[in-house]
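K.L.:
What follows is a predicted structure for the sequence shown.
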Amino acid sequence: MTWNRHHILSLADFTPEEYNTVLQTAASFKEVLSRRTKKVPSLQGQVVTNLFFEPSTRTRSSFEIAAKRLSADILNFAASSSSLTKGETILDTAKTYLALGTDIMVIRHRESGVPQAIAAEMDRLGKRVGVLNAGDGQHEHPSQALLDLFTICTLLNPDAPKCELLAGKKIAIVGDILHSRVARSNIWSLTASGAEVHLAAPPTLLPPEFAQYVGSAERLKIHWEIEPALDKADFVMTLRLQKERMSQHLLPSLREYHQLFGMTRDRLRLCQPDVKILHPGPVNRGVEISSDLMDDPAFSLISEQVTSGVAVRMALLYLMGSSSKIGGTG
């Protein structure tokens, strides 16, 4: 396996070979996580800085434990207690952590393009610092889509997860697609893997021109009713209603949304008998998905997603750390 990508900012230009490298590397780290001693010295001596400019529980904790399992030194940044409150710019904050010896920056920000701007500044300065996008605005969330891909492919073949396993599979993505960086990244990864992706949401959360936002894909279908998206679906990804990103009233009520687009046992009957449900979290119980379905291990992969996230983020940090040593590009 080879890896020449120095930054991980978007999945738009990922190749099937790169997806498979991540999946195979994550599979090896998942095995490490099952051991009594869950630590390896892969990034010993390297510094991973988590620059999270917006609140996060799962993603930040997942990256932190992933870096610790790789024996990296970790620096954590919190915007509310930082010099940003005194007027320092984001780029100056990044340069401060660069001066502290950071090798990899994991960046999350509510505005699109911030990780790209920091990566460009590191490149301009000629520094071999890798930048990993942990979610930026309504743009992308690469590591979430990769852990979703790993969760699904591991279910299909635990011994040899690879993206080709999704060829011909029907995957429905349901929910607040307009505001979802997770949906955008998943569209790239799933269509590149050969899956048929069906998007379903109210028109206010899934405008007709949405396909143009992510690049028109042959295997991408749009529905404003949930039933055709679920028809014979192999997997269903439900998305959180991101009320904090909505600048206007786009839904009559949460109750009506659940009635029309919420995942329930009755709606599962439209899908394949062995359908599985995913959700990036946090979940609004009784809105995007019924509580009983969320907690049912026969259908729900939500807990597996969280566990997979550590292995996948270990893989990404390891690959980026290895790239910085050999002088990878991109």
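P.N.:
Yep, that arrived.
K.L.:
Could you use CA atoms for every contact and neighbour count after this?
P.N.:
OK.
K.L.:
What ranges does the stretch 101-250 of the chain have for its helices?
P.N.:
With helices called from DSSP state H, counting those that start in this stretch, the stretch 101-250 of the chain shows them at 114-124, 142-156, 181-192, 210-214, 226-230.
K.L.:
Now do the same contact list for the closest residue to Ile222 other than its chain neighbours.
P.N.:
The shortest distance from Ile222 to any non-neighbouring residue, by Cα to Cα, 6 or more residues apart in numbering, is to Leu199 (4.9 Å). For Leu199, the contact set (Cα atoms under 8 Å, 6 or more residues apart in numbering) comprises 172-174, 177, 220-223, 229.
K.L.:
so which of the helices of the stretch 101-250 of the chain comes closest to Phe52?
P.N.:
helix 114-124 (10.6 Å; Cα to Cα).
K.L.:
Show me what that closest one is packed against.
P.N.:
In terms of contacts (3 or more Cα pairs under 8 Å, 6 or more residues apart in numbering; DSSP states H and E), helix 114-124 is packed against helix 90-99, strand 104-109, strand 130-136.
K.L.:
another structure for you, compare them:
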Amino acid sequence: MNIKTEKRAPAELKARPNENELGFGKIFTDHMLVMAYDAARGWHEPEVRPYAPFSLDPAAMVLHYGQAIFEGLKAYRGQDDGIYLFRPLANLERMNRSAARMCMPQLSVETAFAGLQALLRVDADWVPRADGASLYIRPTMVATEAGLGVRPAKEYLFFIIMSPVGAYYPEGFNPVKIFVTDTYVRAVAGGVGEAKTAGNYAASIMAAVEAQKQGFTQVLWLDARERRYVEEVGTMNIFFVFRDRIITPPLSGSILPGITRDSVLHLLADWGLPVEERQIAIDEVLAASENGELLEVFGTGTAAVISPVGSLHYRGQDCLINQGKTGELAQRLFAELTAIQHGRAADPYGWVIRL
């Protein structure tokens, strides 16, 4: 499809923020990509246009029945001043899997990616040059048909907005403190836990707020049936580094199949490090920490890339990980992934696309 472009007038362009004070998700670029769908025409009229509010009918079905999915990826500024995307097609393919689970229409990955590239070219100056900063990209799909009744909508809106960001966590790359909850559950196999749908995140907010009030950065979720087995952190998949192996929970239908998680698994395999994708009970984690077998813990995700975990808090007890310091493997993975993402290192996997 032809992608129409309407640029904001030069006098209306936003002032550029201080790249060393970006935070996360607070500032948005001048433009966005928008594309509509209806049952008769399918996806049509993709357009890059000035960033602005949408007008939705009060009966728009997303507001009542929650058909909303999204993705998160980043654009990076390379040393050659080029713009690099890390596995963008994997994000769009995962979005289609989320769409299928939520009975929403499939995107043409080719068209969506062409639209993303067109948007990036218009707002290329927004990709930060500061160390550690990047341009966060949020593709989203919502049901816009006006109507009441629990069924798949017949009209949808796909859009992409972008935000220059710094570190996701206030700690930056320093280890974070994690609260392990067995009071609340996030998802169960057979539900929508493996889809990147808005309701999953709404359901996680109460536990996150309670954890943050106690001084913790994020929540570690346990399985919904037994509340025993580790699943994922609120915004990350999780890895446990033992003396003789690395363990991460399997993709069993209740956790998000993270693209950074998959990238880490590829790197670990190429480095010859033994990895087990299996259930791991929180009691096994705590026992391994107590007897010195657990060396480090880290999370993986687009927002933070690699996030070392300094402590776990479970049932009133604190479990210190690696003396609260960043582990060697987390540091190595972070250095390797960020070097690939910025075009500084060889990319044998074909993960990076230069704009």
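P.N.:
Received the coordinates, thanks. Predicted model only: the values in this text are computed from it and were never measured.
K.L.:
Got a TM-score for the pair?
P.N.:
Put the two chains on top of each other and the TM-score (TM-score structural alignment, normalised by the length of structure 1) is 0.29; 160 aligned residues with a Cα RMSD of 6.7 Å.
K.L.:
picking that back up, most tightly surrounded among the helices and strands packed on helix 114-124 of structure 1?
P.N.:
strand 130-136 (a mean of 26; mean count of other Cα atoms under 10 Å).
K.L.:
The residue nearest to Ile107 of structure 1 when sequence neighbours are not counted: which element?
P.N.:
Ranked by Cα to Cα, 6+ apart and with sequence neighbours excluded, the top spatial neighbour of Ile107 of structure 1 is Leu51, at 4.8 Å. Using DSSP states H and E, Leu51 of structure 1 falls within strand 47-52.
K.L.:
one step back: what is the neighbour count of the residue nearest to Ile107 of structure 1?
P.N.:
When neighbours are counted by other Cα atoms under 10 Å, Leu51 of structure 1 registers 23.
K.L.:
Hmm, it is touching Ile74, no?
P.N.:
No - the pair Leu51 of structure 1 / Ile74 is not scored as a contact, 10.9 Å apart, by Cα atoms under 8 Å.
K.L.:
what touches both of these two?
P.N.:
Contacts common to Leu51 of structure 1 and Ile74, judged by Cα under 8 Å, 6+ apart, are absent.
K.L.:
helices or strands up against the lengthiest helix in structure 1?
P.N.:
The residue-count maximum for a helix in structure 1 (DSSP state H) belongs to helix 302-326. Helix 302-326 of structure 1 sits against helix 16-33, helix 58-69, strand 104-109, strand 130-136, helix 142-156, strand 276-278, with contacts defined as 3+ Cα pairs under 8 Å, 6+ apart.
K.L.:
now the angle between helix 181-192 and the fifth one, please.
P.N.:
Read that as helix 142-156 of structure 1. Here helix 142-156 of structure 1 runs at an angle of 50 degrees relative to helix 181-192 (axes from the mean of the first three to the mean of the last three Cα atoms, to 10 degrees).
K.L.:
Please apply the same query to the fourth one.
P.N.:
Inter-element angle recorded for strand 130-136 of structure 1 and helix 181-192: 110 degrees (by the same axes, to 10 degrees).
K.L.:
and strand 130-136 of structure 1, what other elements does it pack with?
P.N.:
Using 3+ Cα pairs under 8 Å, 6+ apart, the elements in contact with strand 130-136 of structure 1 are strand 104-109, helix 114-124, helix 142-156, helix 302-326.
K.L.:
coming back round to it: out of the contacts of Leu199 of structure 1, the closest to Glu18 of structure 1 would be?
P.N.:
Leu220 (21.5 Å).
K.L.:
who's in contact with the closest one?
P.N.:
Counted by Cα under 8 Å, 6+ apart, Leu220 of structure 1 has contacts 187, 191, 196-199, 211.
K.L.:
Taking those residues together, which two end up most distant?
P.N.:
Glu196 and Ala211 (13.9 Å).
K.L.:
longest single helix anywhere in structure 2?
P.N.:
helix 198-213.
K.L.:
what's the very next helix or strand once past that helix packed up against?
P.N.:
Next helix or strand after helix 198-213 of structure 2 toward the C-terminus (DSSP H and E): strand 218-222. Other helices and strands packing on strand 218-222 of structure 2, by 3+ Cα pairs under 8 Å, 6+ apart, are strand 176-181, helix 198-213, strand 230-233.
K.L.:
which stretch among those comes nearest Val34 of structure 2?
P.N.:
That would be helix 198-213 among those, by Cα to Cα, at 18.8 Å.
K.L.:
What is that closest one packed up against?
P.N.:
strand 68-70, strand 218-222.
K.L.:
quick one: which of these is nearest Tyr156 of structure 2?
P.N.:
strand 68-70 (9.5 Å).
K.L.:
Which other helices and strands does the closest one contact?
P.N.:
helix 88-101, strand 134-143, helix 198-213.
K.L.:
What is the neighbour count of Gln212 of structure 2?
P.N.:
So Gln212 of structure 2, with other Cα under 10 Å, has 16 neighbours.
K.L.:
what about it, distance to Gln218 of structure 2?
P.N.:
7 Å (Cα to Cα, to the nearest Å).
K.L.:
Let me have the helices of the stretch 101-250 of structure 1 in TSV, extended by distance to Asn133 of structure 1 and mean neighbour count.
P.N.:
Formatted as TSV, these follow (distance: least, Cα to Cα, whole Å; neighbours: other Cα atoms under 10 Å):
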stretch	distance to Asn133 of structure 1	mean neighbour count
helix 114-124	6	18
helix 142-156	7	23
helix 181-192	11	24
helix 210-214	17	13
helix 226-230	29	22
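K.L.:
ok, how many other residues are close to Leu320 of structure 2?
P.N.:
Other residues close to Leu320 of structure 2 by other Cα under 10 Å number 18.
K.L.:
so it sits right up against Tyr314, yeah?
P.N.:
No - contact criterion Cα under 8 Å: Leu320 of structure 2 and Tyr314 do not qualify, at 11.3 Å.
K.L.:
Not counting its neighbours along the chain, what's nearest Val142 of structure 2?
P.N.:
Nearest one to Val142 of structure 2, counting by Cα to Cα, 6+ apart, is Ala68 at 4.5 Å.
K.L.:
burial count for the one you found?
P.N.:
24.
K.L.:
hmm, back to that, could you check the angle the longest helix of structure 1 makes with strand 104-109?
P.N.:
130 degrees.
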